[in-house]
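Asker: All I have is the shape, not the residue letters:
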């Protein structure tokens, strides 16, 4: 990476997550440093030469031989816990908690000898904090480059993050907000896997175009250029690292929100929403001039607000097409209404599958264009 956070790494507690007991091999394991990995998504190499996973579902792959391998991971002392999740030989396994002050080895066991492939994903979002990867240990361990394929960047809010979707371990109403995050099973990665594309998630819970769920700022246009989506961060994201074929933008749910019902909330302003959205699309186009822009509505916005949001997106589409007549026309997709059953009115893992099924024909058509 071309930049580093000014993040103090001293006091970071290194830990090894355990999936099963480690089998000691006769062959001497090799170590693959984080700097040799090929991560995909928002991340950075810090001053300790470790890999910091930032955005939702940022991922990397490696192969190893034998039955087991180890991943050396850590979180900052300011965090209590965070989550990884992984795929082994093409099959999703589970989320793994990364806790501070834990020194338990993370061992990924394949159960049988042979060559195996692992993909590690960050289950949570940027605002949950970075997960730091130091190295991979195993027999004949080698980094895997992501496949050569079109890229879709999914910009959005908590829905795009896969927030509050997975209650398999921590029920709704208990634990912390990120305890139910599952970015791997969010609609974007599902669409990408089905269509065999690469993907990046650029998403923040509670965020909107001109106002957030329960605050006026910072909104997505203010944080999109920051590497970790934090307005106060000095680290800027390097948009030259990736060239998306399609940039999907799914914002508006939080702009329509009534918030917590306690803080004063003005009525939704369609004029400000449309003008702010147009400016944000222009910002995205300045980063990716040849990308196809796709605007998604929200399955969580229903009733008269659903129609209003759709009309706003059509107004954005019309204005952008007029401003950039030589570019690809903006595509718009309207979700079917959904009464979500995940935590806090978010889609569950199963409901993300429904959202993805709706989107797959839409994105397949765009990829052919």
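Answerer: Okay, I see it. Keep in mind that what you see is a predicted model, and the values were worked out from it rather than measured.
Asker: all contacts plus neighbour counts: C-alpha atoms, from now on.
Answerer: Will do.
Asker: Sticking with residue 211, tell me its helix or strand.
Answerer: Following DSSP states H and E, there is no helix or strand that holds residue 211.
Asker: same thing with the one 5 residues further on?
Answerer: When elements are defined using DSSP H and E, residue 216 is found to belong to no helix and no strand.
Asker: contacting residues for it?
Answerer: Applying CA atoms under 8 Å, 6 or more residues apart in numbering, we find residue 216 in contact with residue 210.
Asker: how much space between it and residue 207?
Answerer: According to CA to CA, to the nearest Å, residue 216 stands 9 Å off from residue 207.
Asker: Comparison target, given below:
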């Protein structure tokens, strides 16, 4: 909810209800479970120079309260029609992780989701400026031979660098709506949901 890219990034202007995932859920009138944590990656977290962080979203996805190791999330209570993952921006804050580190980290999260949710479609949305992850994922998908594992890139030009940005150069509502619009057709296809033509993306 920040008004300018030059504002400092603070929790006061973070609002997950205005982020692209929740916008997509509203568009489809779908229930959702949101797992989000500022600064977290899949291999390593924001500003970390080690090859791999000890705790990232690959661990937090299994928790009920992501800062606490217990209780673990009861996956049996809720089986989604689709799982959507978007991780990578924070991983690249100190350089590009290796293919080996990505495969290991993604493999852990993928195995957990498959073990808990079965054969639901998994869509990995590769963030802007993390193009290498798209190449990594396509190779991983070929290796795994999983027809219900998919990857799509959020290309860098999707957001402009003025009106689409809020605090700390993070996308504002306008930018988030553009990001949602780019992913909606893929989710409609993979989940088998209709795509309402008269419903706003907001």
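Answerer: Looks like it arrived, so ask away. This one's a predicted model, so the numbers in the text were calculated from it and none came from an experiment.
Asker: Superposed, what's their TM-score?
Answerer: Overlay of the two chains. TM-score (TM-score structural alignment, normalised by the length of structure 2): 0.81; 182 aligned residues with a CA RMSD of 2.1 Å.
Asker: Trace residue 10 of structure 2 over to structure 1, please.
Answerer: Structural alignment (TM-score structural alignment) places residue 10 of structure 2 against residue 177 in structure 1.
Asker: for residue 37 of structure 2, same thing?
Answerer: Looks like residue 37 of structure 2 aligns to residue 204 there (TM-score structural alignment).
Asker: Check whether that match really touches residue 156, as I assumed.
Answerer: Yes - contact criterion CA atoms under 8 Å: residue 204 of structure 1 and residue 156 qualify, at 6.6 Å.
Asker: Over in structure 1, find the residue span stretch 169-179 of structure 2 aligns onto.
Answerer: Against structure 1, stretch 169-179 of structure 2 falls on residues 345-355 (TM-score structural alignment).
Asker: Okay, buried residues for that stretch please.
Answerer: Under the neighbour-count criterion of 16 or more other CA atoms under 10 Å, stretch 345-355 of structure 1 has 346, 347, 348, 349, 350, 351, 352, 353, 355 buried.
Asker: One more: stretch 190-209 of structure 1?
Answerer: The neighbour-count check on stretch 190-209 of structure 1 (16+ other CA under 10 Å) flags 190-192, 195, 197-209 as buried.
Asker: May I have the distance across that stretch, first residue to last?
Answerer: Stretch 190-209 of structure 1: ends 25 Å apart by CA to CA.
Asker: What about residue 233 of structure 1, how many residues nearby?
Answerer: Residues within reach of residue 233 of structure 1, counting by other CA atoms under 10 Å, total 13.
Asker: Checking it next. Helix, strand or coil?
Answerer: Put simply, residue 233 of structure 1 is coil when judged by DSSP: H, G, I helix; E, B strand; the rest coil.
Asker: Excluding chain neighbours, what is closest to the counterpart of it in structure 2?
Answerer: Structural correspondence for residue 233 of structure 1 with respect to structure 2 (TM-score structural alignment): residue 69. With CA to CA, 6 or more residues apart in numbering as the criterion, residue 69 of structure 2 has its nearest non-adjacent residue at 6.4 Å, and that residue is residue 63.
Asker: How much space separates that neighbour from residue 186 of structure 2?
Answerer: 27 Å.
Asker: ok, those two, which is more surrounded?
Answerer: Neighbour totals were compared for residue 63 of structure 2 and residue 186, and residue 63 leads with 18 against 15 (other CA under 10 Å).
Asker: The more buried one and residue 42 of structure 2, how far apart?
Answerer: Going from residue 63 of structure 2 to residue 42 of structure 2 by CA to CA gives 15 Å.
Asker: ditto for residue 112 of structure 2
Answerer: Taking CA to CA as the measure, residue 112 of structure 2 falls 14 Å from residue 42 of structure 2.
Asker: next one: residue 29 of structure 2
Answerer: Distance from residue 29 of structure 2 to residue 42 of structure 2, counting by CA to CA: 28 Å.
Asker: Work out which residue lies at the spatial centre of structure 2.
Answerer: With distances taken as CA atoms, centre = their mean, residue 86 lies nearest the centre of structure 2, 1.7 Å away.
Asker: which one in structure 1 is aligned with it?
Answerer: Looks like residue 86 of structure 2 aligns to residue 250 there (TM-score structural alignment).
Asker: same deal with residue 108 of structure 2?
Answerer: Residue 108 of structure 2 maps onto residue 279 in structure 1, by TM-score structural alignment.
Asker: next structured bit after the helix or strand hosting that match?
Answerer: Applying DSSP H and E as the criterion places residue 279 of structure 1 in helix 270-287. Reading on from helix 270-287 of structure 1 to the C-terminus, the next helix or strand found by DSSP H and E is strand 292-296.
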